[in-house]
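[1] Structure for this input, please:
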Amino acid sequence: MAYWLFKTEPDTFSIDTLRVQKNSCWEGVRNYQARNMMRDQIKIGDLVLIYHSSCKKVGVAGIAKVVKESYPDHFSFDPESDYYDPKSTPENPRWFMVDIEFVRKTERLIPLSVMKAMPELENMPLVKRGNRLSIMPVTDQEWQAILAKESLTSVN
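    The predicted structure follows:
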């Protein structure tokens, strides 16, 4: 089992959206590095930190589990979709997605500011300047350190 962090904008899709839906495809990834991780490395049973970004309260908001491995992102074939890519076809898909299911919300939001201050996370891409990836691996030590903070922070 591996650990991952998936970034999402909560105005579009949040941990609460996932909680209501129970499971969802993780579509719309349009970065090749993130796509490659999703396509080649993310497996059924892997756990995911759901990270709210581009919002007032940025941070880890919950946990999901991968329930379906990589398959073509059909939204890339649909001209009506925001994720349409005319160079992606069913015969030669360019973009992929996985399905995740809700596991739980964190006890409290774990803010980016708290994570940036943690020495255990100094090598995590999330806390480094200029990181724009929407999907990134999380080591076992990083996973444990982040979740250890959920009951210690007063930010929600």
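[2] drop to CA atoms for contacts and neighbour counts, all remaining ones
    OK.
[3] these two touch, right, residue 42 and residue 67?
    No: between residue 42 and residue 67 there is no contact under Cα atoms under 8 Å: 10.2 Å.
[4] For the two, indicate the residue with more neighbours.
    Ranked by neighbour count (other Cα atoms under 10 Å), residue 42 and residue 67 place residue 42 first, with 23 against 19.
[5] For that one, give me its contacts.
    Neighbouring residues of residue 42 by Cα atoms under 8 Å, 6 or more residues apart in numbering: 2, 66, 69-70.
[6] To compare with the earlier structure, here is another sequence to fold:
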Amino acid sequence: MVAYWLVKSEPEAFSWDQQVANGSEPWTGVRSHAAKSNLKAMRKADLVFFYHSNVGKEIVGIVEVEREAYPDPTAASGDWLCVDLRAVRPLPISVSLASIKAVADLADMALVRQSRLSVMPISAAHWVRLCRMGGLRDWIR
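    Got it, this is the predicted structure:
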């Protein structure tokens, strides 16, 4: 069964366009224990929203877990993890944080409750709702 996630990236550091150009990319640099636990729980073929943080504050695309958690090669020390993510498709309409906060059914999302978390789970119901907000109808596996 596919699980759903959201990852955040500052577009000036690594943008959706860079993800698309690279195709598959290691998702490195996560240094939060809560986010690390989420990376560890990701499975191959899970679907992930790509969210631009700081600038834009919006979901802009969908990526897929291509390789499950392994040691982050950018970590100087510790047991930090990364996963490989592959670009799947852009959202026809980006979904802003403001529009997410305006929907009562989405108020319990980690994106709203724990805004600093960089890797978070998304429920199947929230996934479908956000896909529809982004111009995709019933885009779920």
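[7] Break down structure 2 into its strands, ranges please.
    4-9, 24-27, 47-52, 58-71, 81-96, 119-122 (DSSP state E).
[8] right, and those - which one's nearest residue 131 of structure 2?
    Of all those, strand 81-96 sits nearest to residue 131 of structure 2, with 7.7 Å by Cα to Cα.
[9] in structure 1, what residues pair with the closest one?
    Aligned by TM-score structural alignment, strand 81-96 of structure 2 corresponds to residues 96-111 of structure 1.
[10] Just the buried positions in that stretch, please.
    96-106, 108-111 (16 or more other Cα atoms under 10 Å).
[11] and which of those residues is nearest to residue 57 of structure 1?
    Nearest member of the buried residues of stretch 96-111 of structure 1 to residue 57 of structure 1, counting by Cα to Cα, is residue 111, at 7.1 Å.
[12] quick one: the closest one and residue 57 touch, right?
    Yes: counting by Cα under 8 Å, residue 57 is a contact partner of residue 111 of structure 1 at 7.1 Å.
[13] picking up where we left off before, pipe the strands of structure 2 into CSV and attach distance to residue 38 of structure 2 per row.
    What follows is those, written out as CSV (distance: least, Cα to Cα, whole Å):
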stretch, distance to residue 38 of structure 2
strand 4-9, 9
strand 24-27, 12
strand 47-52, 12
strand 58-71, 10
strand 81-96, 10
strand 119-122, 6
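[14] Can you tell me how far residue 88 of structure 2 is from residue 101 of structure 2?
    25 Å (Cα to Cα, to the nearest Å).
[15] likewise residue 76 of structure 2?
    37 Å.
[16] Who has more neighbours out of the two?
    residue 101 (15 against 8).
[17] Grab the nearest non-local neighbour of that one.
    Leaving aside its sequence neighbours, residue 101 of structure 2 sits nearest to residue 107 (Cα to Cα, 6 or more residues apart in numbering; 6.4 Å).
[18] what do you get for residue 142 of structure 1?
    residue 121 (6.0 Å).
[19] aligned partner of that neighbour in structure 2?
    In structure 2, residue 121 of structure 1 lands on residue 106 (TM-score structural alignment).
[20] if I pick that match, what's in contact with it?
    Residue 106 of structure 2 touches 100, 112, 126, counting by Cα under 8 Å, 6+ apart.
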